[in-house]
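Enquirer: Provided below are the primary sequence and the corresponding predicted coordinates.
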Amino acid sequence: MSKTFEDFLTALAQKESSRRYDIENYSGYLGKYQVGEYALIDAGYYLHDGTGARKNAEGKYVDNDWIGHWTGRKGVKSKVDFLSAPEAQEDAIRHHVANLWKQIKALHLDLYEGTTVNGIVITKSGMIGGAHLKGVGGLKSYLKSAGRNIPKDGNGTSIEHYVSTFGGYDIESILKEACGATDNAENHRAMTTVGQSRSKTKLAKKHVGNGGNAQHYVVRPGDTLSRISRMHNLSVAEILTVNPSITDRNRIAVGQKLVIPSDKTASHSYGKTPYAPASHPQVGSTPRQPWWGETFVGGFRKKWN
C-alpha cells in the first residue's frame, strides 16, 4: 500500500512538533506543522506586517515576530487563537502545500522529479518537504547545484534530510485538487467579464476551425511566446487568438500545450514533440535538457559534431 498524503502530514507533524498543536519554537514557528508568517500569509490567515528579520534571544535572525494583523479566517484573530485551533492548522498546512507546489512549478523545479541527487530520488513529496524546511529558494539552490549546495535551518537540519525523509509519498491527488482550485480562482479573477471570455473562445474556434486545422506545441524551458511565434512563422497575436486561456502573454508554463494554427507553420519540425527527458538520471544544472554536444531527435539523444 502506498504512503498517502495523510501519512505525509502525520510524518511531517511528528518531525516538526511531535504532533502538538499548541507549540511555538524559539524562532516563532507555530503549531503542529511549525509554520511561519509567510506560510500563513499565503494561506490567508495573516497579513504582512512589514517587518524584516530580527535577532531572537539566542542571537539568531528570525522573521516571525507576529506583530501584524490576522485576517480572521476560520475565527483565528491572534497567535493564541491559531495555536488552539486544530481545524485552522490542518486547513493552513493544506494551503501551504498547494502554494509550495505552485512555486516549485513556477521555477520549473518539478522537472527534477525522478532525477537523482546525491543518491536520493527526487519526488514531489520530497520537494514539498525540503521547501517546507528551507523555502522554495533553498530547494532551488539544492537542486540546481546538483546537491553541492545543501542549505540548513537554524537547528542545523539539512534540506537534503527532508527531501529524503519525506520522499515517496503519494500526494498527487491533493496537489491536483488544491492547485486546481487555486488555478481556477486565479483564472476567474484574470477574466474581466464572462462576455469577454466567451468572445475569446468563439474567436479561437473561428481561427482554428472544426477540421483539425491546427497542431499543438508543448512549452519547453526557455520558451517565450515571441520565440514560439517566430518558430512557427506567426505573430504573438495569432497565437493568443487561438489560446484564450492565456491571460498574460509573459506567463506561460513549461509543459503547457498551446494550439498552433497550421496554415502558416514553418516547414521544420522543431518543437512539435514534447520536450523529452535525457536518459541520464543524475542531474547536472537543469534537467530535461541536452548534454553539451547532443541534441534530441524523435525523443532520443544523439551526438553531433
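Expert: Here it is on my side, so go on.
Enquirer: from now on I want contacts and neighbour counts done on CA atoms only, so please keep to that.
Expert: Fine.
Enquirer: so Leu133 touches Val163, yeah?
Expert: No - at 9.3 Å, Leu133 does not count as touching Val163 under the criterion of CA atoms under 8 Å.
Enquirer: what segments of the protein are strands?
Expert: For the chain, the strands defined by DSSP state E occupy 54-55, 61-62, 116-117, 120-121, 214-218, 257-261, 294-297, 300-303.
Enquirer: for Tyr26, find the nearest of those.
Expert: Across those, Tyr26 has its closest neighbour in strand 61-62 (9.0 Å, CA to CA).
Enquirer: how near is the residue nearest to Glu24 when sequence neighbours are not counted to Ser17?
Expert: Closest residue to Glu24 apart from its sequence neighbours, by CA to CA, 6 or more residues apart in numbering: Leu30 at 4.6 Å. Taking CA to CA, to the nearest Å as the criterion, Leu30 is separated from Ser17 by 9 Å.
Enquirer: comparing the two, which residue is more hemmed in?
Expert: Counted by other CA atoms under 10 Å, Leu30 and Ser17 do not tie: Leu30 has more neighbours, with 26 against 18.
Enquirer: structure B:
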Amino acid sequence: MKISSVKNFIFTFSICFVLALALYPDSTLNPEQYSTAGLELDYNISADLAMVPDLDLPNEDDYTPHLGKSFDGFKEALGFKESRGDYFTVNTLGYLGKYQFGAETLKLLGIYNPNFFLNNPELQEKAFIANAERNKWILRKDIKRFQGKTISGVKITESGILAAAHLAGPGSVKKFLRSYGGNNFSDAYGSTVKYYMKKFAGYDTSSIKPKKKAKAVL
C-alpha cells in the first residue's frame, strides 16, 4: 500500500467516525470496533522515508543552493559555508556577518564601523562584491597563469581562487599556486586554501571585474 493510500484511508475513516458520532449522539458506538489493531497493513516505508523531517536539514558539506553555478550560487554557497548565511553572527575570533569579514579587511574596503556593518545586510553584500573585485585585481596574473591547470589534485578555476582569497587573503593564494600546492594555508578552524579551491570550483564569476581600489559604498 502506498503512503498516499494509507493517508486517504485514515482520513476517510476519521471523517466517517466523526459523522457517525454527530448523527447518533445517543448510540453506544464502541471505538474499539473500528480499531486497525491486528490488521496487516503493508506501508512499504523505507527507513529513509521514515526519517523524512531530517531529509530537509542540509549540512555544511552537502548544501548546494538552488542557483546552480551562477554568481549568486557562488556567493550564497560561500556565505553558507562561512556562517550558514547569518548576517548577524560574530565568530569566536571576531569575524563578522554572513561572509565573516575581519575588521582590517573591512578598513581596506572603506568600512570603519564594525557594528554598523554587522547590522546592515546590504552593506555586507556590497563588501563581498568589493572584496572579490579587489582580490581579482591582485590575482589577475595568477588567474590567467593557473586557471585550468591541476595543482595538488585540484582543478584551478577563477571562482576557486576567489573563494580561497576570501578565506585566506590573496597573498596566501599566490603562495599556494606558485608553490604548486606546497604552501597550503590553514585557518584557525582547519579550512585550507586547497579545500576552498576545490569546494568552490566552477562557478561563474565573470561578472566580477578586477578593481584595484574597490570600496563598499551604500
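Expert: Received, thanks. Model, not experiment: these values are computed from the prediction.
Enquirer: thinking again about what came up before, so what sits against both of Leu30 and Ser17 of structure 1?
Expert: Listed as contacting both Leu30 of structure 1 and Ser17 by CA atoms under 8 Å, 6 or more residues apart in numbering are Ile23.
Enquirer: kindly reformat the strands of structure 1 as a markdown table and extend each row with distance to Leu139 of structure 1 and mean neighbour count.
Expert: What follows is the strands of structure 1, written out as a markdown table (distance: least, CA to CA, whole Å; neighbours: other CA atoms under 10 Å):
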| stretch | distance to Leu139 of structure 1 | mean neighbour count |
| --- | --- | --- |
| strand 54-55 | 23 | 12 |
| strand 61-62 | 19 | 16 |
| strand 116-117 | 12 | 20 |
| strand 120-121 | 14 | 18 |
| strand 214-218 | 25 | 17 |
| strand 257-261 | 26 | 20 |
| strand 294-297 | 28 | 14 |
| strand 300-303 | 28 | 13 |
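Enquirer: quick one: closest of those to Asn99 of structure 1.
Expert: Of all the strands of structure 1, strand 61-62 sits nearest to Asn99 of structure 1, with 21.4 Å by CA to CA.
Enquirer: where in structure 2 does the closest one align, residue-wise?
Expert: Aligned using TM-score structural alignment, strand 61-62 of structure 1 spans no residues in structure 2.
Enquirer: for Thr89 of structure 2, see how far away the counterpart of Gly44 of structure 1 in structure 2 is.
Expert: Matched by TM-score structural alignment, Gly44 of structure 1 corresponds to Gly110 in structure 2. Between Gly110 of structure 2 and Thr89 of structure 2 the computed distance is 21 Å (CA to CA).
Enquirer: do Phe128 of structure 2 as well
Expert: In terms of CA to CA, Phe128 of structure 2 sits 16 Å off from Thr89 of structure 2.
Enquirer: and the two? which has more neighbours close in?
Expert: Set Phe128 of structure 2 next to Thr89 and count neighbours by other CA under 10 Å: Phe128 wins out with 22 against 18.
Enquirer: what residue of structure 1 matches up with that one?
Expert: In structure 1, Phe128 of structure 2 lines up with Ile93, judged by TM-score structural alignment.
Enquirer: find the nearest non-adjacent residue to that match, please.
Expert: Nearest residue to Ile93 of structure 1, sequence neighbours excluded (CA to CA, 6+ apart): Tyr33, at 7.1 Å.
Enquirer: list the residues that contact that neighbour.
Expert: With contact set as CA under 8 Å, 6+ apart, Tyr33 of structure 1 has these partners: Leu12, Ala13, Glu16, Ser17, Arg19, Tyr21, Gln89, Ile93.
Enquirer: give the aligned equivalent of it in structure 2.
Expert: By TM-score structural alignment, Tyr33 of structure 1 lines up with Tyr99 in structure 2.
Enquirer: thought Ile138 of structure 2 was touching Pro170?
Expert: Yes - at 6.9 Å, Ile138 of structure 2 and Pro170 qualify as touching, with contact defined as CA under 8 Å.
Enquirer: which one of these two is surrounded by more residues?
Expert: The neighbour comparison of Ile138 of structure 2 against Pro170 (other CA under 10 Å) goes to Pro170, with 21 against 18.
Enquirer: Gly153 of structure 2 - how many residues pack around it?
Expert: 10.
Enquirer: tell me the centre residue of structure 2?
Expert: With distances taken as CA atoms, centre = their mean, Phe80 lies nearest the centre of structure 2, 3.3 Å away.
Enquirer: if I look at it, how far off is Ser5 of structure 2?
Expert: Taken as CA to CA, the span from Phe80 of structure 2 to Ser5 of structure 2 is 38 Å.
Enquirer: for Gly148 of structure 2, list the residues it contacts.
Expert: Contacts of Gly148 of structure 2 by CA under 8 Å, 6+ apart are Lys155, Ile156, Thr157.
Enquirer: per the alignment, the first one pairs with which residue of structure 1?
Expert: By that I understand Lys155 of structure 2. Matched to structure 1 by TM-score structural alignment, Lys155 of structure 2 sits across from Val121.
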